[in-house]
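Asks: next comes the sequence, and after it the predicted model I'd like to discuss.
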Amino acid sequence: MNDTLPNNPQHVLSWTWEQYQPYVEDLLSQDIHADNVHQYLADWTRLAELWDETEARLYIATALDTASEEAQQAFELFLDSIYPESQAADQKIKEKFLASGLEPQGFEIPLRNLRSQAELFREINLPLLTQESKLANEYDKIIGAQSVMWGTEEKTITQMIPIYQDSDRAVREKAWRLAFNRQLDDREVINELWGKFLVT
């Protein structure tokens, strides 16, 4: 069935979990044996990579435009509805493969890693991981919104970094203080955010 899985992650950015589910069920329903194990692993890898690529693209969209509510909502929808389900499904597929007892040649190290991952997995941690990703994204949004006026130009804090290399010490100091004071303006909100991280 995985041959119907879109090759381009762009086509699945708005997928619901119900659209992914048939591919998961197909992998969970298959018998794994020596003749099909390589194809099984390839199909599983393709599905897992699609989840990873989708998450990465949605996250990057929020980083490129920290003010975009649409990008933020799409990323959070993925974190809420796809991420926990995909991680739980991946664990079930992992357990099924490990239970087969098959050890494909040259797969010793990945197999060792899979065993460790399966042992460490706890479904109870998934909401915590989701919340952590949301808080990290909120931090990026705060940092991404930080900008200062340098002369007649508005610059982000990152864009100020090359000025710190200026040969004139007074220019370097002025640039650094300007950026530092702007960062201090967000001290309270960032401290509050770190507090949420600790609770999580």
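Replies: Right, received. Where do you want to start? Numbering: from 1, shown residues only.

Asks: going forward, measure contacts and count neighbours with C-alpha atoms only.
Replies: Fine.

Asks: packing partners for the longest helix seen in the chain?
Replies: Ranked by number of residues, the top helix in the chain under DSSP state H is helix 37-64. Using 3 or more C-alpha pairs under 8 Å, 6 or more residues apart in numbering; DSSP states H and E, the elements in contact with helix 37-64 are helix 17-29, helix 69-77, helix 83-99, helix 126-144.

Asks: and here is the other one:
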Amino acid sequence: MSHILPKDSNQMMDWSWDNYIPFFNYLEGFALNSDNISDWMKYWSDISELIGEVGTSVYVSTTVDTTDEEAKARYHKFLEEISENVSSRNQKLKIKFLKSKVSPANFDIPLRGMKSEVDLFSEENLPLLTSDAKLSKEYDEIIGSQTVKWNNEEVTLTQLSPIMLET
């Protein structure tokens, strides 16, 4: 394949959306057939996995220190600039795949799921999903900063979760 993917997601941490576009253009440019469908799907899966790793990494960095404004900004940038665009481009790739009527062997169940995803997708929902993720992160910050005295120690509510489950 002419568009070589990075070896790991660490190389992609500071990428803007423009860095991702060639990979999606490459996938969209394929004329799908039974000879190349497995390679095409593998490439799509690989880029999706790398993007998922970037998203997980920027999210986790916000949970390590809920007061880290730089981590929060990276996470918001990922949500707004990368995640929304990836969702749109993945929708186009799903439609391309479904229209091709070519699929690998034993792909009936994932194919059914993909058809449902295409039918349910709405571009207008992407900013709402981003807003939901940001609100969830804000909630995490609030919960992460709340402390109580427990056994003469100041601990967060999250640290007390196992104890609350015991009672």
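Replies: Noted; the coordinates are in hand. Fair warning: this is a prediction, and the values are worked out from it, not measured in the lab.

Asks: the helices and strands packed on helix 37-64 of the first structure: which one's closest to Q105 of the first structure?
Replies: Each of these has some distance to Q105 of the first structure by C-alpha to C-alpha; the shortest is helix 83-99, at 14.7 Å.

Asks: residues making contact with that closest one?
Replies: With contact meaning C-alpha atoms under 8 Å, 6 or more residues apart in numbering, helix 83-99 of the first structure is reached by 17, 24, 27-28, 32, 44, 48, 51, 114-115, 118, 121, 123, 126-127, 130.

Asks: repeat the analysis, applying 6 Å as the threshold.
Replies: Contacts to helix 83-99 of the first structure, defined as C-alpha atoms under 6 Å, 6 or more residues apart in numbering, come from residues L126.

Asks: counterpart of the helix or strand just after it in the second structure, which residues?
Replies: Next helix or strand after helix 83-99 of the first structure toward the C-terminus (DSSP states H and E): helix 108-120. Aligning helix 108-120 of the first structure against the second structure (TM-score structural alignment) gives residues 108-120.

Asks: which positions within that stretch qualify as buried?
Replies: Of the residues in stretch 108-120 of the second structure, those buried by neighbour count under the rule 16 or more other C-alpha atoms under 10 Å are 111, 114, 118.

Asks: likewise for stretch 17-37 of the second structure?
Replies: 17, 20, 23-24, 27-28, 32, 37.

Asks: try stretch 121-134 of the first structure
Replies: Applying a neighbour-count criterion of 16+ other C-alpha under 10 Å, one finds 126, 130-134 buried in stretch 121-134 of the first structure.

Asks: got the contact list for that stretch?
Replies: 79, 84.

Asks: contact partners for K101 of the second structure?
Replies: By C-alpha under 6 Å, 6+ apart, K101 of the second structure has no neighbours at all.

Asks: how far away is it from S34 of the second structure?
Replies: Distance of K101 of the second structure to S34 of the second structure, computed by C-alpha to C-alpha, to the nearest Å: 10 Å.

Asks: equivalent analysis for N151 of the second structure, please.
Replies: N151 of the second structure is 65 Å from S34 of the second structure, by C-alpha to C-alpha.

Asks: do the same with F121 of the second structure
Replies: F121 of the second structure is 27 Å from S34 of the second structure, by C-alpha to C-alpha.

Asks: ditto for D18 of the second structure
Replies: 31 Å.

Asks: center of the second structure, which residue is that?
Replies: Centroid-nearest residue in the second structure, with C-alpha atoms, centre = their mean: G52, separated by 4.4 Å.

Asks: that residue matches what in the first structure?
Replies: G52 of the second structure maps onto D52 in the first structure, with residues paired by TM-score structural alignment.
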